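Enquirer: this one's sequence-less:
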């Protein structure tokens, strides 16, 4: 972290919401070492409760949690503290979910595995500079998968409607959605 110089400002409060307990605790400790005052939550319900009662200046929210969608926590944070900087973190990186997260108020979106330096950079970055072109562009399989994810999100996560619009069998779509994204 020596090469990363950022200012936390006057309020270093940070909420981390993730249902992967080892990851949650590890990231919490790492962020405390970087000067944040960390509060941990393992569910959408716990995250929303903290966001409503003690809205933090910063938040890192996992997208898919056991009891629901992390975007609910982002919405609560935006209502209670519009100036908070929020990073949505997920193991299911898809362009459609990134767009949805940013539309409802997330500052940035990171795919797992992301380390504490990546999270800190995303939370505290003040530049609007666009990243350079990718070293390894998406494969054709990945582009197809991203398109399916986008249509799925646009259909409000309705498998039958998505399958109809894509012209594929519902079971085929379910198998595709159950898999991790191709490289």
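Expert: Ah, there it is. This one's a predicted model, so the numbers in the text were calculated from it and none came from an experiment.

Enquirer: can we go C-alpha only for contacts and neighbour counts from here?
Expert: Fine.

Enquirer: Is the residue nearest the centre of the chain part of a helix or strand, or is it coil?
Expert: Central residue of the chain (C-alpha atoms, centre = their mean): residue 88, 2.0 Å from the mean position. Applying DSSP: H, G, I helix; E, B strand; the rest coil to residue 88 yields a three-state assignment of strand.

Enquirer: what's the nearest residue to residue 160 if we skip its chain neighbours?
Expert: With C-alpha to C-alpha, 6 or more residues apart in numbering as the measure, residue 170 is the residue that lies nearest to residue 160, at 5.8 Å, once sequence neighbours are left out.

Enquirer: hold the first one in mind and look at this next one:
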């Protein structure tokens, strides 16, 4: 791929896991993307001072209890045409809906690879038929949704989440370890 066409696809990777960021960066570069990396919201804002990415991959939970949703909002404000994919190890309907409302084109649970992410860049909301299930949501899934909703409200503070849910902190930690997707 020529240098000019790789510059047409400038990807900003907002990920605080350095090892995962390196792997994704190399993989996207092999596919012809120019890739910039930011480990947090401040770094991302610094990159946006001199660059206008066409694509972005944003981790939902960044170090320091920073929400990737703040990054999505800033990225979309910087360039409304940017294709933004949110990755998370804590998938929930609430954060997925919020990410899409803020400007993400897709929301993926980890583990996701470069193929998944690149396919998500091509996703256009409302363009694909979605099969509706007749199966009701299980109590366990409803519990997980509520836990994640409170986690987001408390900026992923485990102790405060446990307090608000009326459960012991260790019980909540065990539930999170069982359901965590990494």
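Expert: Perfect, I can see it now. These numbers were taken from a predicted model, which means no experiment stands behind them.

Enquirer: returning to that earlier point: structure 2: which residue goes with the residue nearest to the centre of structure 1?
Expert: With the correspondence set by TM-score structural alignment, residue 88 of structure 1 lines up against residue 86 in structure 2.

Enquirer: biggest helix in structure 1, by residue count?
Expert: Counting by DSSP state H, the longest helix found in structure 1 is helix 140-154.

Enquirer: That one vs structure 2, mean deviation?
Expert: Compared with structure 2 after the fit, helix 140-154 of structure 1 shows a mean deviation of 3.0 Å (mean C-alpha distance after the TM-score superposition for structure 1).

Enquirer: What helices and strands are in contact with that helix?
Expert: Applying 3 or more C-alpha pairs under 8 Å, 6 or more residues apart in numbering; DSSP states H and E, one finds that helix 140-154 of structure 1 contacts helix 95-103, helix 159-166.

Enquirer: Run through the strands of structure 1 in chain order.
Expert: Under the criterion DSSP state E, strands of structure 1 are mapped to 13-17, 37-41, 58-62, 64-65, 68-69, 85-90, 108-111.

Enquirer: quick one, which of these is packed in tightest?
Expert: A comparison of the strands of structure 1 by mean neighbour count, using mean count of other C-alpha atoms under 10 Å, puts strand 58-62 on top with a mean of 29.

Enquirer: Structure 2: matching residues for that one?
Expert: Following TM-score structural alignment, the aligned partner range for strand 58-62 of structure 1 in structure 2 is 55-59.

Enquirer: Would you mind listing the outside residues contacting that stretch?
Expert: 9-16, 68, 71-72, 82-88, 117, 121 (C-alpha atoms under 8 Å, 6 or more residues apart in numbering).

Enquirer: could you redo the last one with a cut-off of 7 Å?
Expert: When contacts are defined by C-alpha atoms under 7 Å, 6 or more residues apart in numbering, stretch 55-59 of structure 2 is touched by residues 9-15, 68, 82-88.
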